[in-house]
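Enquirer: have a look at this fold, sequence not included:
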């Protein structure tokens, strides 16, 4: 892949609106990250030598199962939870206003229709209601943080 193809790929990703794209080929790895409103584009290109000694390729392979095991354990633990995702792009707020208490805390029981948070989009504050009943296990987004469409916001234990 030459520099011209990489530049065309960067332009394509920036126009597509994707926030991150990773491309791995035989001898090259490319990660392109684009910012939200600012449209900052960061590109990482890593050239992998084709004639790497066997000792170098064996060491990462041996460490791969140890990094994969915690990730698979986490996904198994999270599989019993329901993920509540953002229905819109905007700014996530845990409170209806700065002087009011938060809508929900970790450990709080919720029922269908309860307001979980507010997402501000274009000066409109949209209340996000729960579609499930259960208990809040984890809040995945910090207060006043930007969120994307379909981004996980809460983990709920339905039992």
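Expert: Perfect, I can see it now. A quick note: this is a predicted structure, and the numbers were derived from the prediction, not measured.

Enquirer: hey, let's count contacts and neighbours off CA atoms from now on
Expert: OK.

Enquirer: tell me how far the helix or strand hosting residue 76 is from the chain's mean position?
Expert: Taking DSSP states H and E as the definition, one finds residue 76 inside helix 54-78. Relative to its chain's centre, helix 54-78 lies at 21 Å (C-alpha atoms, centre = their mean, to the nearest Å).

Enquirer: next, the one to line up against it:
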């Protein structure tokens, strides 16, 4: 991985709103933590410069450790439901891969830390976990569509 690639990754993470991203490949481990005004990058291991790097698309999925925020929905009809929102900008996927079943369906019960979807950003596949326990009432985003930071993905009935 070139220095320019790492700098671009830092800029993307800073703009995405994620507080921390960890990238682990066979020969390099990078942790990027962002704060209100500073960005901190820690490279834990790096292969010698002469070694061939694996392409980003083939890298193991990394997960953003910032959990999605849960906020009440404003409308009267759905005011009893809690939103699971996207912690980053990227592409929303309901399945871990095209030949696998979706993570959660309407009616499924989720608990805290249940993986509900993946948001892909710059070839990094970030597992999004539910911060609340309850039953999935509605899926708000279609599989394979772009999502923004803070965009509601699911409605959860906490009762």
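Expert: Right, received. Where do you want to start? Bear in mind that the values here come from a model prediction, so they are computed numbers and not experimental data.

Enquirer: downstream of the helix holding residue 76 of the first structure, the next helix or strand is which one?
Expert: strand 82-85.

Enquirer: now the helices for the second structure?
Expert: Secondary structure of the second structure by DSSP state H: the helices cover 3-16.

Enquirer: in the first structure, which spans are strands?
Expert: For the first structure, applying DSSP state E gives strands covering 20-24, 28-34, 41-47, 82-85, 90-93, 109-110, 115-121, 124-129, 134-139, 145-147, 152-157.

Enquirer: remind me what the third one packs against, helices and strands.
Expert: For strand 41-47 of the first structure, the packing partners by 3 or more C-alpha pairs under 8 Å, 6 or more residues apart in numbering; DSSP states H and E come out as helix 3-16, strand 28-34.

Enquirer: again, 6 Å this time
Expert: Identification of packing neighbours for strand 41-47 of the first structure by 3 or more C-alpha pairs under 6 Å, 6 or more residues apart in numbering; DSSP states H and E yields strand 28-34.

Enquirer: so the strand it packs on corresponds to what in the second structure?
Expert: Under TM-score structural alignment, strand 28-34 of the first structure has no counterpart anywhere in the second structure.

Enquirer: quick one: contacts for residue 140 of the second structure?
Expert: Taking C-alpha atoms under 6 Å, 6 or more residues apart in numbering, we find residue 140 of the second structure in contact with 153, 154.
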